[in-house]
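Chemist: Here's a sequence, model it:
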Amino acid sequence: MLEIGCHLSSSKGYEAMAKEAEKIHANTFQFFTRNPRGAKAKEIKQEDVDAFLIRAKNQGIDRILAHAPYTLNACSADESIREFAVNTMKDDLRRMEYTPGNCYNFHPGSHVKQGVEVGIQYIADMLNEILNPKQSTTVLLETMAGKGSEVGSRFEELREIIDRVELKEKLGVCLDTCHVYDAGYDIAEDLDGVLTKFDKVIGLDRLKAIHLNDSMYGLESHKDRHAKIGEGKLGLEAIVRVINHPALRKLPFYLETPNDLEGYAGEIALLRNSYKEL
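Modeler: Below you'll find the model as predicted:
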């Protein structure tokens, strides 16, 4: 069965997100751990978590994906911003243990004229400081579009980060279809080739989730502007090939398209109808 969901608001808690997922026939979902443009995190209530775990089991939700706030930049030139990243992720990973065994995704960050090499080292340093052997959460590096001084638009950059982290078993990758296409990886015309490259550089065993988005500007644009499914430069046919690819079809897919709940419900229905059960 296709495991697909979208980004839901966490403001009302875990059980409320599960209820919204049920309304749109999603069997997974993504959420922000805290205010995406700030630092504030909502208090987690054990009774909400308990209710969610029961509901999730009944709805067939086996795993969910948390997303770090956009303000987290582990490789900033500003030491205070790097410190914020460390403290925020450390707290987020503590909070993730309320719902153990899931994934936590973050944007590697922007090196801000320091150079990619410096950026990679700062990111690895942060991960070495906060990862611990007892955590059940897998931390995912997201593939980026290469806008400005972003780190992570090339598979080799993600590989370098992983290589410098001691607890490599706690790391994975989230592939964003809009981002990789905008970065220059042609998943529309050469999906097999891109995945072969990913496997050679990083390893498909580290791929844990897919952000499923169409691209407003297209191949090698480095713009990072998501479009609704079938309304961008990638197109519906390419996205259908992604969800049906043998190396990807068993992964969870998360829509981050510019939509409301009704729009997400329509995209989920469209993609379920395009998924070929084996």
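
Chemist: hey, let's count contacts and neighbours off CA atoms from now on
Modeler: OK.

Chemist: Phe31 - that's part of a strand, no?
Modeler: Yes - counting by DSSP: H, G, I helix; E, B strand; the rest coil, Phe31 falls inside a strand.

Chemist: Which element is encountered next along the chain beyond the helix or strand harbouring Lys208?
Modeler: Using DSSP states H and E, the element containing Lys208 is strand 207-212. Sequence order places strand 214-215 as the next helix or strand after strand 207-212, per DSSP H and E.

Chemist: from the middle of its chain, how far away would the next helix or strand along the chain from that next one be?
Modeler: Remark: after strand 214-215, the chain's next helix or strand is strand 226-227, criterion DSSP H and E. Relative to its parent chain, strand 226-227 has a centroid offset of 15 Å by Cα atoms, centre = their mean, to the nearest Å.

Chemist: What of stretch 119-137?
Modeler: Relative to its parent chain, stretch 119-137 has a centroid offset of 17 Å by Cα atoms, centre = their mean.

Chemist: Pull the residues that contact that stretch.
Modeler: With contact meaning Cα atoms under 8 Å, 6 or more residues apart in numbering, stretch 119-137 is reached by 74-76, 86, 89-90, 93, 96-97, 100-104, 108-111, 151, 157, 160-162, 164-167, 170.

Chemist: Also this sequence, please, to line up against the first:
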Amino acid sequence: MLKIGCHLSTTKGFENMGKEALEIGANTFQFFTRNPRGGKAKDINQKDIDAFLKLAKDNNFGVLLAHAPYTLNACSADENTRKFAKEMMADDLIRMEYTPNNLYNFHPGSHVKQGTEVGINYIVELLNEVIKPEQTTTILLETMAGKGTEVGRSFEEIAEIISRVELKDHMGVCLDTCHVYDAGYDIVNDLDNVLDEFDRIIGLDKLKAIHLNDSKNPFKSHKDRHEKIGEGFIGLEGVKRIINHPKLRHLPFFLETPNELDGYAKEIELLKSIYEEV
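Modeler: Here you go, the predicted model:
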């Protein structure tokens, strides 16, 4: 069964996100842990959580993907920004345990002209401080498009971070199709070799989720502009190969395309129609 969802707003609570997902044909979803452009988090409502957990179990939901806010920059040149990132992620990981055994995704960050190695050092330092042995949440590094001074533009950079995390069993990767295509990994014409390269450098056992997006820009553009499924440079055939690939088809897919709910519903219906049950 295709595990497919999109990004939903947390403002209505978990139970309503679950119901909204079902209404558009989804069986999982992604959500921001707090204000994506700030840092304020909504209070935990245990009754809401309990209702959602029952709904998810009754409807065979896939694993959920929480997304850290964009303001979290673990490798900023500013010490206060790094401190804020550390406090925010530590709090997020505590909150994630209310919905255990799910995924927490974050952008590695931008080193702001300090250099990639300095940026990676800061990211590793943060992760080694916030990850706890008892947590059930898996933390995912997102593959990035390589614009500006982003860290995570290559499989080598992602692998370097994971290799230096002490509790690396709690680490994984979220592969964003728009980002990796824009970064220079040809998932349209050379998907098998891209996945072989991922496996050689990082290990496919670390690939836990896919951000399924088309790209507004051509291959290796380093632009990071998401497009609706089938309307960009990856194209519908490219997407079809991705969701049906034997090394990917079991993973949860999360849409971050420029859509409202009705648009997501149409994309989910389209993806289900081209997913080949085996």
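
Chemist: What value does the TM-score take for this pair?
Modeler: Scored against TM-score structural alignment, normalised by the length of the first structure, the superposed chains reach a TM-score of 0.99; 278 aligned residues with a Cα RMSD of 0.5 Å.

Chemist: quick one on the thing from earlier: identify those among the contacts of stretch 119-137 of the first structure that sit within helices.
Modeler: Mapping the contacts of stretch 119-137 of the first structure onto helices (DSSP state H) picks out 86, 89-90, 93, 96, 157, 160-162.

Chemist: can you pull the contacts of the nearest residue to Met171 of the second structure once chain neighbours are set aside?
Modeler: Distances taken as Cα to Cα, 6 or more residues apart in numbering place Ile139 nearest to Met171 of the second structure, at 4.9 Å, with adjacent residues excluded. Counting by Cα under 8 Å, 6+ apart, Ile139 of the second structure touches 103-106, 170-173.

Chemist: among these, which two are most distant?
Modeler: Farthest-apart pair in the contacts of Ile139 of the second structure is Phe106 and His170; separation 13.7 Å (Cα to Cα).

Chemist: which strands and helices sit next to the strand holding Lys208 of the first structure?
Modeler: strand 171-176, helix 177-183, strand 253-255 (3 or more Cα pairs under 8 Å, 6 or more residues apart in numbering; DSSP states H and E).

Chemist: relative to strand 207-212, how tilted is the first one?
Modeler: Relative orientation of strand 171-176 of the first structure with respect to strand 207-212: 20 degrees, computed using axes from the mean of the first three to the mean of the last three Cα atoms, to 10 degrees.

Chemist: now stretch 55-71 of the second structure: how far from the chain's centre is it?
Modeler: Between the centre of stretch 55-71 of the second structure and the centre of its host chain there is 11 Å, according to Cα atoms, centre = their mean.

Chemist: The strand holding Lys208 of the first structure vs the second structure, average distance?
Modeler: Its match in the second structure and strand 207-212 of the first structure itself, once the structures are fitted together, sit a mean 0.1 Å apart by mean Cα distance after the TM-score superposition for the first structure.

Chemist: Pull the residues that contact that strand.
Modeler: Outside of strand 207-212 of the first structure, the residues within contact range by Cα under 8 Å, 6+ apart are 140, 172-178, 239, 251-257.

Chemist: Would you show me how to pick out the buried ones of those residues in ChimeraX?
Modeler: Selection of buried members from the contacts of strand 207-212 of the first structure for ChimeraX, criterion 16 or more other Cα atoms under 10 Å:
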select :140,172,173,174,175,176,177,178,239,252,253,254,255,256,257
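
Chemist: tell me which of the contacts of strand 207-212 of the first structure is nearest to Arg82 of the first structure?
Modeler: Nearest to Arg82 of the first structure among the contacts of strand 207-212 of the first structure: Leu140, at 18.1 Å, using Cα to Cα.

Chemist: and that closest one, how far is that from Gly218 of the first structure?
Modeler: The gap separating Leu140 of the first structure from Gly218 of the first structure is 24 Å, by Cα to Cα, to the nearest Å.

Chemist: cool, Glu160 of the first structure as well?
Modeler: 26 Å.

Chemist: How about the counterpart of Arg249 of the second structure in the first structure: what's its closest non-neighbour residue?
Modeler: In the first structure, the residue paired with Arg249 of the second structure according to TM-score structural alignment is Arg249. Using Cα to Cα, 6+ apart and skipping the chain neighbours, the partner closest in space to Arg249 of the first structure is Ile243 (5.2 Å).

Chemist: mind listing the strands for the stretch 1-150 of the first structure?
Modeler: For the stretch 1-150 of the first structure, the strands defined by DSSP state E, counting those that start in this stretch cover 4-6, 30-32, 65-67, 103-106, 138-142.

Chemist: Deepest-packed of those strands, please.
Modeler: The highest mean neighbour count among the strands of the stretch 1-150 of the first structure, using mean count of other Cα atoms under 10 Å, belongs to strand 4-6: a mean of 27.

Chemist: once aligned to the second structure, how far is that one on average?
Modeler: Taken over the aligned residues, the distance from strand 4-6 of the first structure to the second structure averages 0.3 Å (mean Cα distance after the TM-score superposition for the first structure).

Chemist: chain center to stretch 64-81 of the second structure: distance?
Modeler: Chain-centre distance of stretch 64-81 of the second structure: 14 Å, with Cα atoms, centre = their mean.

Chemist: brain fart, stretch 132-141 of the second structure
Modeler: Remark: stretch 132-141 of the second structure is offset 14 Å from the chain centroid, using Cα atoms, centre = their mean.

Chemist: First-to-last residue distance for it?
Modeler: Start-to-end span of stretch 132-141 of the second structure (Cα to Cα) is 17 Å.

Chemist: Tell me the spacing between the closest residue to Asn27 of the second structure other than its chain neighbours and Ile4 of the second structure.
Modeler: Spatial nearest neighbour of Asn27 of the second structure, chain neighbours left out: Phe61 (4.9 Å); criterion: Cα to Cα, 6+ apart. Using Cα to Cα, Phe61 of the second structure is found at 9 Å from Ile4 of the second structure.
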